[in-house]
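>>> Pasting the sequence and the predicted coordinates here, then a few questions.
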Amino acid sequence: MTDGVRASRPGGRTARVRADVLAAVEAELAEHGYDGLTIDAVAARSGVHRTTLYRRWKDVSGLLVDLLAAGADDAWEPADTGSLETDLMAVNREVHAALTARPSITQAVIAASFRTAEAAEALTRFWADRYERTALVVRRAVDRGEVAADVDAHRLLLTATAPLYHQLVLLRQPMTRDEADQHARIAAASVR
């Protein structure tokens, strides 16, 4: 044990239980939102006994926090298409797909993160991780000589992706994939 946290093996039963529970949390959240997310529903969907859920995650907020933390456990990185513009288009296409999926787990998680301080902090950590990983598109563009080394990757990524979140999540208005591509083109042109 370190700092009161039990070390767990990366595989085996513990990993399977976590994966099953988080898949159930994701499905319940997408179908019913945070208000409909319950320990009993997650237990029923995952096949994991509710006492295990209470022991490990304590409450619904703990489930949501772990779902967000699991995003840092994956090996995702942005596609390497050969140019900044098309790399940003690939990123925007992933964001667009996530935000227009029905039901959209991305939108459900964003909405749920406003319900507890712990979930809000977990979502902030998740986004920080994703922006840090996505900055690779700018580093590759610098290495290819497409853009100057002093390009602010975070600002560029916000320029490319923010219109998607604004229109699809905040305004709840449709956006085509072509429009998402156009925002990527505008962002890329802004730093050339």
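Here it is on my side, so go on.
>>> make it CA atoms for all contacts and neighbour counts henceforth
Noted.
>>> Which stretches in the chain count as helices?
12-32, 39-46, 50-57, 60-70, 84-100, 105-112, 117-134, 136-143, 153-165, 177-190 (DSSP state H).
>>> W76 is nearest to which of the ones you listed?
Nearest of those to W76, taken as C-alpha to C-alpha: helix 117-134 at 8.1 Å.
>>> Give the other helices and strands that the closest one contacts.
helix 60-70, helix 153-165 (3 or more C-alpha pairs under 8 Å, 6 or more residues apart in numbering; DSSP states H and E).
>>> can you list contacts of the longest one?
Residues lying outside helix 153-165 but in contact with it, judged by C-alpha atoms under 8 Å, 6 or more residues apart in numbering, are 88, 92, 95-96, 99, 131-132, 134-135, 138, 175, 180, 183-188, 191.
>>> Give me the buried subset of these.
Buried members of the contacts of helix 153-165, counted by 16 or more other C-alpha atoms under 10 Å: 88, 92, 95-96, 99, 131, 134-135, 138, 180, 183-185, 187-188.
>>> Show me which pair in those is furthest apart.
Taking C-alpha to C-alpha as the measure, those have their most distant pair in L99 and V138, spaced 23.3 Å apart.
>>> out of the helices and strands packed on helix 117-134, deepest packed?
Between these, helix 60-70 has the highest mean count of neighbours, a mean of 20, where neighbours are mean count of other C-alpha atoms under 10 Å.
>>> circling back to that earlier point, closest to A30 among the buried ones among the contacts of helix 153-165?
Nearest to A30 among the buried ones among the contacts of helix 153-165, counting by C-alpha to C-alpha, is L99 at 11.9 Å.
>>> Verify the stated contact: that closest one with L168.
Yes - at 6.8 Å, L99 and L168 qualify as touching, with contact defined as C-alpha atoms under 8 Å.
>>> try it against this one:
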Amino acid sequence: MLEAALIELTTTGYTALTVEGVARRAGVHKTTIYRNWKDSDGLVVDALTSHFATDIPIPDTGAVESDLRVLARSLVATMTTRAGRALLSTVLSDAVRIPRLAEVKRTLFEDRFRRAEPVVTRAVERGELPEDTDPAELLKALVAPIYFRLVFTGEPVDDTTADRSVRVVLAAANAGALTAP
């Protein structure tokens, strides 16, 4: 049902998504969905959370530059798919006024940063980054140029964008600019 909800979201968009449409796509009766979710908002929240919690693997290549490159390129690959565009559209739309959807946006980012934190921690332990580097600040700085292009400028986003973001964030971290606020 979660996969059906995600497909329905990417096909119809958030505002046109219905429990009936998801049920039809999943091959179940809508009461089956209502037994698990009280409304379509909860279903969308769970579908997006489930999909994006596992979609970007956390690398351990042995070097911070290649770890960050894998992270950034995975983000680009994920966010340029139909599901990624649906997530962006959903979390940037009026739907965020719905408390559960606003919560999913916050939860998705917190989960991503928490899961990726070991990349920075290992780099500090290996002496590749300054000891006072804040993992969350580094990760926010890493993804910011990618999201800026996806959301605001509409410029192409590709591996070059990801690689440039890695170079910039490493320079900032090594200059001491990414410490805890």
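Happy to help now that I have it. Nothing here was measured: the structure is a model prediction, and the numbers come from that model.
>>> what would the helices and strands packed on helix 117-134 of the first structure look like in CSV with distance to L37 of the first structure?
Below are these laid out as CSV (distance: least, C-alpha to C-alpha, whole Å):
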stretch, distance to L37 of the first structure
helix 60-70, 7
helix 153-165, 24
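>>> who wins for proximity to R125 of the first structure among those helices?
Nearest of those to R125 of the first structure, taken as C-alpha to C-alpha: helix 60-70 at 7.9 Å.
>>> Just give me the mean distance for that closest one relative to the second structure.
Average distance, helix 60-70 of the first structure versus aligned residues of the second structure after superposition (mean C-alpha distance after the TM-score superposition for the first structure): 1.7 Å.
>>> can you state the direction angle for that helix and helix 50-57?
Compare the direction of helix 60-70 of the first structure with that of helix 50-57 by axes from the mean of the first three to the mean of the last three C-alpha atoms, to 10 degrees and you get 60 degrees.
>>> same for helix 60-70 of the first structure, what does it pack against?
Judged by 3+ C-alpha pairs under 8 Å, 6+ apart, the packing partners of helix 60-70 of the first structure are helix 12-32, helix 117-134.
>>> quick one: the shortest one aligns where in the second structure?
So the one you mean is helix 117-134 of the first structure. Counting by TM-score structural alignment, helix 117-134 of the first structure falls onto residues 99-116 of the second structure.
>>> what does stretch 45-55 of the first structure rub up against?
Outside stretch 45-55 of the first structure, the residues within contact range by C-alpha under 8 Å, 6+ apart are 17, 20-21, 23-24, 39-40, 42-43, 59.
>>> so where in the second structure does it end up aligned?
Under TM-score structural alignment, the match for stretch 45-55 of the first structure is residues 25-35.
>>> first to last residue in that stretch, what's the distance?
End-to-end distance for stretch 25-35 of the second structure: 17 Å, by C-alpha to C-alpha, to the nearest Å.
>>> Just the buried positions in that stretch, please.
By neighbour count on 16+ other C-alpha under 10 Å, the buried set for stretch 25-35 of the second structure is 26, 30, 33.
>>> now, among these, which is nearest to L9 of the second structure?
Using C-alpha to C-alpha, A26 is the member of those that lies nearest L9 of the second structure, at 12.9 Å.
>>> what separates the aligned partner of M175 of the first structure in the second structure from A5 of the second structure, distance-wise?
The alignment partner of M175 of the first structure in the second structure, by TM-score structural alignment, is V157. Using C-alpha to C-alpha, one gets 26 Å for the distance from V157 of the second structure to A5 of the second structure.
>>> Now restrict the contacts of stretch 45-55 of the first structure to buried residues only.
Here, 16+ other C-alpha under 10 Å leaves 17, 20-21, 23-24, 39, 42-43 buried among the contacts of stretch 45-55 of the first structure.
>>> Most widely separated two among those?
Using C-alpha to C-alpha, those span at most 14.3 Å, a distance reached by V17 and I39.
>>> and the equivalent of N92 of the first structure over in the second structure, what does it touch?
Aligning on TM-score structural alignment places N92 of the first structure opposite A72 in the second structure. When contacts are counted by C-alpha under 8 Å, 6+ apart, A72 of the second structure is found next to 142-143, 162-163, 165-166.
>>> Next, give me the two most distant ones among the residues you listed.
V143 and D163 (11.1 Å).
>>> what about the residue with the largest distance to the centre of the first structure, distance to V91 of the first structure?
Of all residues in the first structure, G145 has its C-alpha farthest from the mean position, at 29.8 Å, by C-alpha atoms, centre = their mean. Using C-alpha to C-alpha, G145 of the first structure is found at 20 Å from V91 of the first structure.
>>> Between the buried ones among the contacts of helix 153-165 of the first structure, which sits nearest E121 of the first structure?
The shortest approach to E121 of the first structure among these belongs to Y131, at 15.4 Å (C-alpha to C-alpha).
>>> nearest residue to that closest one other than its sequence neighbours?
Once flanking residues are discounted, Y131 of the first structure sits nearest to H154: 6.7 Å by C-alpha to C-alpha, 6 or more residues apart in numbering.
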